[in-house]
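Student: What follows is a predicted protein model with its sequence.
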Amino acid sequence: MNAETTLENRLDTILRYHQTSKHRPDRYAPGPHGLDWANQPEPFRTYAGATRVDLNLAADALPVLFSAVRSGLRGESQPFSRETVGILLELSLGLSAWKAQGPSRWALRCNPSSGNLHPTEGYVVCSDLPELAAGVYHYVSRDHALERRASLNDAALPDFGLLLGLTSIHWREAWKYGLRAYRYCQHDVGHAIAAVAYAAAALGWRVRLLDAVSDADIAALLGLDRQADFADAEAEAPDVLLWVGADLPPDPLPLPIPTLFQGRANRLSPEQVHWAGIDAVAEAADQPTVPPEPCFIPSPLPPLTATEHPALAATIYRQRRSAVSFDGVTSLSAAAWFAMLDALLPRASTPPMDALPWRPRVAPVFFVHRVEDVAPGLYVLTRDPDLQLILQQKLRPDWSWQRVVGCPEHIPLYLLAQADCRDTAQFIACGQEIASDSAFALGFIAEFEPILKQRPWQYRQLFWETGLLGQILYLEAEAAGVRGTGIGCFFDDAMHQVLGIADLSLQSLYHFTVGGPVEDRRLQTLPPYAHLAHQK
């Protein structure tokens, strides 16, 4: 980003992109005219010439229950080593299964992705660990292996943690979704942040997003700015750097200096279409080096509502799927729904919410269809007192704002209006029945323009927060015996009209739905790493 570019110019570019990339009932956001199958991107990035380090498949050895992890009970911290780093990656960015139908075969991963296109790439930066030399490594989920991209010429990182970088290949999403793809890439970063935080918690570790690191510094650390290494390949955009450690990161935490880079990125498609709007918003949302915001300390809450699900954390992480349709009859108990909502509240040491250093800026608004002892209608979970004040000022003045009978007092859940919302939810979700056949659907409403006026690059962070909340619901749904799915196709302003949002102070950024899944029995499910039987 040119230093002379003003915050106002950045904001104008971001708002222009945001408005242009909205779906509307009379027209969808600009996209490709059909799918160019010959240019479908390769789903796995690799670096030819980089030293390969195979990782063990050891996650099944973790005895940790999901019920413990979701409650913040991390247990004893595991030592950092090649094996434990492998477990972290296996349960966050690794494969969860293969699906097959006839001659077609495709991989699913622990971290969700829009259209299963997976624009997110992961990198490990570590000091010397047992069986893993200090360096910068790219993770190849297909092979459960690390590619050593660079050495480190100093020992800036302490031995009780490492850095994990996340990047996006925008083309992977743009191939199918066109201009709106940039949004989906940011959702997926949020999904990945949460997936890493959950996996780390099963190892007794904590994750914290480093919000003061510039995109330029992330690119330099991970080698994304090395044009020769990407000469024929699609670019990767730096997104976020995460600290993964036995404790919170030291302050200050100087970034290590990589040297002796190796490897050239593979080309994913014979040709690609450049979406100028994506390039422009990515430049406008580029983060400079900034002072960290004051760390948000949430108000004390009662322990997270317990669940009796006996599954191991690793089982739930790999069991997660995106439902493709719902049965239209499955309901949730009120207790199960309240437990899901409780998991969306910020707690100081509960993953993955404790990975984010800022206060909640996103509130889910629910279309409740089938929750026992809860009237169908429109509900809001405010998540934060400041956010609640904004919502009460900006939403329709005639909403009831009634506390919900039977809901635990510490959960800020409010009934806005009692009504059958199935048709409205389906219409807003581009007519998709998954929004009406579910137990409930929702839209994530975020504080918007006032935040971006000061720090335009936080446009991405708002989407990250929605993706993180979506991953919570994915796993909570699996543990409750139902299933969730993210919805990227929705009519933005139709949702705003329903709620009475008349300006850009609030915006709907991501939709989601949970219900009883209908399984497609034509599909065959295969183990994730049967082809790597030698890696034990």
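Tutor: All right, it came through fine.
Student: only C-alpha atoms for contact and neighbour calcs from this point on.
Tutor: Noted.
Student: Leu224 in helix, strand or coil?
Tutor: Under DSSP: H, G, I helix; E, B strand; the rest coil, the three-state class of Leu224 is coil.
Student: What residue in the protein is the furthest from its centre?
Tutor: Distance from the C-alpha centroid of the chain peaks at Asp398, with 33.8 Å (C-alpha atoms, centre = their mean).
Student: ok, Gly75 to Ala313 distance?
Tutor: Distance, Gly75 to Ala313, by C-alpha to C-alpha, to the nearest Å: 13 Å.
Student: More neighbours: which of the two?
Tutor: Ala313 (27 against 14; other C-alpha atoms under 10 Å).
Student: hold the first one in mind and look at this next one:
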Amino acid sequence: MSNAADTVLNYHQRTKHQLNAYAKGPESLDWDDQPNPFRRFKGCETLTLPPPGAELDCLFADLDRPEQIAPQPLTLTNLGLLLELSFGLSAWKQFGPDRWALRCNPSSGNLHPTEAYLVCTDAELLRPGVYHYVSHDHHLERRAAFDGADGEPAVYIGLSSVHWREAWKYGERAFRYCQHDIGHALAALSYAAACLGWSIELLGEAGDNDIARWLGLDRREDFVDHEHEAADLFCRLHTDGANHAGLNAEGLAQHYASATWFGQAERLSGRHFYRWPIIDEVAAAALKPATQAERRQWPVLNLPAPSQNLAASRLIRQRRSAQHFNGKADPMAMADFQRILLALLPNAKPPFTAWNWPPQIHLLLFVHRVDGLEPGLYFLPRDGRDIMVFKQAFSKDFVWQAIEGPFEFYRLVAGNVRQAAKTLSCHQPIASDSAFSLGMLARFAGNIEAEAWRYRRLFWESGLLGQILYLEAEAAGIRGTGIGCFFDDAVHGVLGLRDNDWQSLYHFTLGTPLDDGRLQTQPAYAHLRE
């Protein structure tokens, strides 16, 4: 095993929550020094985007056949709409004197470690250069200018993580949550592009050092100590339905040879009372090198129509994380349940149109209230070729009763599993009061021993699945919530797993929400109009 793989595996083991102890985090939260959720660069020219909030004709069900959506023209208005629906504000919440923003892309603890950048070489759209998107102001900050270089006109979008934003609250486990959020953000970007008849090509072959150079993240002098950004993903935007063009690294290099850089990142926190050096260690060990390009063609699956077939842009903006569920609500309709699970299987629709790698995650479901389905513990394999491996690895007490339906699905144990779901998810009632909750079980040690950076990719995949669950819950007239706090080894113990071949990386829950009437909801961008 390589030193990098050993570092990653040790990090994962060390940051597990246990029934008798939680992973290391701050003993108290310095609320007066909470990191600013909006990164800005001082000394940059800003470009105000056209007003946000436009609704598109595309319905959520239309995204099941993205090739049939008429492409919108590539204009600054539509580009701004893409950024808004991917990374922009969706609302403000207020409770007493406290006020905070919600965004279209979810985030652990609403801390938003993910930053989005635009690299444009299309002079008809924007002055060529590197831009940073500021969601609060819905504008672009010009970080670099490309002068005097000709080349293929293209638009790229890069994602990075500010690990400090998560570590401020979650300590050592924060690196996991940052990777979840990257998966959510990639899926949000894929959905938003499809609403416009566009697509996102994930350039998974790009190495982290190259992405850092393209986004200006390697310019350490431009960032405050302990608040630097880690490069994560680089994507190419396609607006005309053309075949994937791939990464034109040589063409990009020509532009950067003449680039002029501007600005410095403003400080996010005044103090950094706690330090978590293990995050820097695992980030270095999980650094991704340049790899061979991979592209996937996914099968077309027929999904039943969603029960709330709203405009996709409206549904994206109304997405929320439920804080409480009605444990006595009517059961979820079977058609909604089946659509949600079908949407989690690799298929030729967003966000899998932006995902290059074969499925590594399978789903363990705690079913509480689904019409026509007996409560119990269930298993959904996302790649049927792994099923015999699971039957050998799981507890011999499981019955593996096949459930009739449009996909491969098994009941492991029948009966009330609400208490088990609650206990395993850090004693949180949201896992037991919902219609169903689930754990995402990843093919683990083999991936990391092969290439340590795949550790991050496993969390990206789980976040991508989480974003599907969020939007499909809204389309079913219910609500979802990601659960990052769970007792890792206790979950594995319930399944009978005894090694690191498989690990649970993310939990999720869906059901009928209970709204908190004390919270006021305010429009996302009223402050711009004011």
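Tutor: Now that the structure is in, tell me what you want to look at. Everything numeric in this text was worked out from a predicted model, so none of it was measured.
Student: Tell me the residue in the second structure aligned with the residue farthest from the centre of the first structure.
Tutor: The pairwise alignment with the second structure assigns Asp398 of the first structure to Asp397, based on TM-score structural alignment.
Student: residue boundaries of the strands in the stretch 351-500 of the second structure?
Tutor: 361-367, 376-380, 401-402, 410-414, 436-443, 479-483 (DSSP state E, counting those that start in this stretch).
Student: Just the residues contacting the first one, thanks.
Tutor: Yep, that's strand 361-367 of the second structure we're talking about. Contact with strand 361-367 of the second structure is made by 374-383, 417-418, 421, 435-443, 458, 461-462, as judged by C-alpha atoms under 8 Å, 6 or more residues apart in numbering.
Student: Now a PyMOL select for only the buried ones of these.
Tutor: Only the buried members of those enter the following PyMOL selection, criterion being 16 or more other C-alpha atoms under 10 Å:
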select buried, resi 375+376+377+378+379+380+381+382+417+418+421+435+436+437+438+439+440+441+442+443+458+461+462
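Student: From Leu412 of the second structure, how far off is the match of Asp398 of the first structure?
Tutor: Counting by C-alpha to C-alpha, the gap from Asp397 of the second structure to Leu412 of the second structure is 8 Å.
Student: I figured Leu356 of the first structure hits Leu209, correct?
Tutor: Yes: with contacts counted by C-alpha atoms under 8 Å, Leu356 of the first structure reaches Leu209, the gap being 5.8 Å.
Student: the more surrounded of those two?
Tutor: Neighbour count, other C-alpha under 10 Å: between Leu356 of the first structure and Leu209, Leu356 has more, with 25 against 22.
Student: show me where the stretch 1-150 of the second structure has strands.
Tutor: According to DSSP E, counting those that start in this stretch, the strands that the stretch 1-150 of the second structure contains are 41-42, 45-48, 89-95, 98-103, 114-120, 129-134, 139-146.
Student: can you pull the contacts of the spatially most central residue of the first structure?
Tutor: The first structure has His191 as the residue nearest its centroid, 1.6 Å off, counting by C-alpha atoms, centre = their mean. Contacts for His191 of the first structure (C-alpha under 8 Å, 6+ apart) come out as Asn111, Pro112, Ser113, Trp464, Gly467, Leu468, Leu469, Gly470, Gln471.
Student: try 7 Å this time
Tutor: His191 of the first structure is in contact with Asn111, Pro112, Gly467, Leu468, Gly470, Gln471, counting by C-alpha atoms under 7 Å, 6 or more residues apart in numbering.
Student: The nearest residue to Tyr455 of the second structure once chain neighbours are set aside: neighbour count?
Tutor: Leaving aside its chain neighbours, Tyr455 of the second structure sits nearest to Ile448 (5.8 Å; criterion: C-alpha to C-alpha, 6 or more residues apart in numbering). Neighbouring residues of Ile448 of the second structure were enumerated by other C-alpha under 10 Å; the total is 23.
Student: Ile297 of the first structure too?
Tutor: Ile297 of the first structure: 13 neighbours (other C-alpha under 10 Å).
Student: Same check on Pro63 of the first structure?
Tutor: 13.
Student: Contact partners for the equivalent of it over in the second structure?
Tutor: Counting by TM-score structural alignment, Pro63 of the first structure lines up with Asp57 in the second structure. By C-alpha under 7 Å, 6+ apart, the contact set of Asp57 of the second structure is Ala311.
Student: Tell me the spacing between Asp57 of the second structure and Pro71 of the second structure.
Tutor: Following C-alpha to C-alpha, the distance that separates Asp57 of the second structure from Pro71 of the second structure is 12 Å.
Student: Over to Trp355 of the second structure?
Tutor: To Pro71 of the second structure, Trp355 of the second structure is 21 Å away according to C-alpha to C-alpha.
Student: Next: Asp98 of the second structure.
Tutor: On the measure of C-alpha to C-alpha, Asp98 of the second structure and Pro71 of the second structure end up 41 Å apart.
Student: Those two - which one has more neighbours?
Tutor: Neighbour count, other C-alpha under 10 Å: between Asp98 of the second structure and Pro71, Pro71 has more, with 19 against 7.
Student: What's that one aligned with over in the first structure?
Tutor: So, by TM-score structural alignment, Pro71 of the second structure is matched to Ser77.
Student: What is the burial count for Gly43 of the second structure?
Tutor: 14.
Student: do the same with the one 5 residues further on
Tutor: Applying the criterion other C-alpha under 10 Å, we find 12 residues in the vicinity of Thr48 of the second structure.
Student: Ok, Glu84 of the second structure next?
Tutor: Neighbours of Glu84 of the second structure under the rule other C-alpha under 10 Å: 30.
Student: No more questions from me, cheers.
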